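**Q** pasting the structure only:
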């Protein structure tokens, strides 16, 4: 379980959520493999953060596509084990507050 506090910054329905915790940003990407779906929580590296800062929503779309193209349930950058519960809570809170 993570003690980190996450907040949703942006999203694309059924595709991804951009979240922030402190100074770190994460992209929670919805992926599919044959008959099952899963999500990957990727901590953005400095280059990816710069791309998102500069390109906004479109940059998140492009990054999510790249992640999906290389996705597997055991992706080496997946941070879901460490932060999955906190991210799920943040998304649920955001949905309730925003009406999404």
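**A** Sure thing, it's come through. Remember, predicted model here, so these are calculated numbers, not experimental data. Numbers count the residues shown, from 1 in each chain.

**Q** C-alpha from now on. contacts and neighbour counts both.
**A** Fine.

**Q** show me what contacts the residue sitting nearest the centre point of the chain?
**A** When Cα atoms, centre = their mean is applied to the chain, the residue found nearest the centroid is residue 28 (1.7 Å). Contacts for residue 28 (Cα atoms under 8 Å, 6 or more residues apart in numbering) come out as 16, 17, 18, 19, 39, 40, 41, 42.

**Q** on contacts alone, who are the packing partners of the top helix by length along the chain?
**A** Looking only at the chain and at elements set by DSSP state H, the helix with the highest residue count is helix 46-69. Judged by 3 or more Cα pairs under 8 Å, 6 or more residues apart in numbering; DSSP states H and E, the packing partners of helix 46-69 are strand 7-12, strand 16-21, strand 24-33.

**Q** next, the one to line up against it:
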């Protein structure tokens, strides 16, 4: 199931959760943001017209560069867990230049 947040999410905890969505599609309508797929160690810069397809179970972190509107669609049940403290997320985002994640264009 899609999670937004903690890099410390464990695979063991994931296995205890009931299966939910098969996939998620995000389409940016206005604005821009960066999405880190913490599961795959990749990051994506998205602007209006861009989309991102994500399989269930991947963990993400998001930074908005400006007011952003987006459309999100998923198949099946879907849960979002906000399991990262705001300050921890800010620190991680501030270190983005040295995060080692591959920027996918």
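**A** Arrived safely, thanks for sending. Note that the structure is predicted; figures quoted are calculated from it, not measured.

**Q** tm score of chain vs chain?
**A** After superposition, the two chains reach a TM-score of 0.28 (TM-score structural alignment, normalised by the length of the first structure), with 49 aligned residues with a Cα RMSD of 4.4 Å.

**Q** next, the buried residues of the helix or strand following the longest helix of the first structure.
**A** Using DSSP states H and E, the helix or strand that follows helix 46-69 of the first structure towards the C-terminus is helix 80-98. Across helix 80-98 of the first structure, burial judged by 16 or more other Cα atoms under 10 Å covers 80, 83, 84, 86, 87, 90, 91.

**Q** so the last one touches residue 10, yeah?
**A** No - with contact defined as Cα atoms under 8 Å, residue 91 of the first structure does not count as touching residue 10 (10.6 Å).

**Q** biggest separation within the contacts of residue 28 of the first structure, which pair?
**A** Maximum pairwise distance in the contacts of residue 28 of the first structure, criterion Cα to Cα, is 13.8 Å, between 19 and 39.

**Q** could I get the full set of strands for the second structure?
**A** 3-4, 23-30, 32-37, 42-47, 51-55, 59-64, 69-74, 102-104 (DSSP state E).

**Q** to residue 87 of the second structure, which of these lies closest?
**A** Short answer: strand 59-64, nearest of those by Cα to Cα, at 12.9 Å.

**Q** which of the residues in the closest one are buried?
**A** Within strand 59-64 of the second structure, judged by 16+ other Cα under 10 Å, the buried ones are 59, 60, 61, 62.

**Q** ok, the third one to residue 104 of the second structure distance?
**A** Spelled out, that is residue 61 of the second structure. 15 Å (Cα to Cα, to the nearest Å).

**Q** which of the buried residues of helix 80-98 of the first structure sits closest to residue 98 of the first structure?
**A** Closest to residue 98 of the first structure, out of all of those and judged by Cα to Cα, is residue 91, at 10.2 Å.

**Q** the closest residue to the closest one other than its chain neighbours: what's it in contact with?
**A** Once flanking residues are discounted, residue 91 of the first structure sits nearest to residue 8: 6.6 Å by Cα to Cα, 6 or more residues apart in numbering. Neighbouring residues of residue 8 of the first structure by Cα under 8 Å, 6+ apart: 17, 18, 19, 20, 90, 91, 94.
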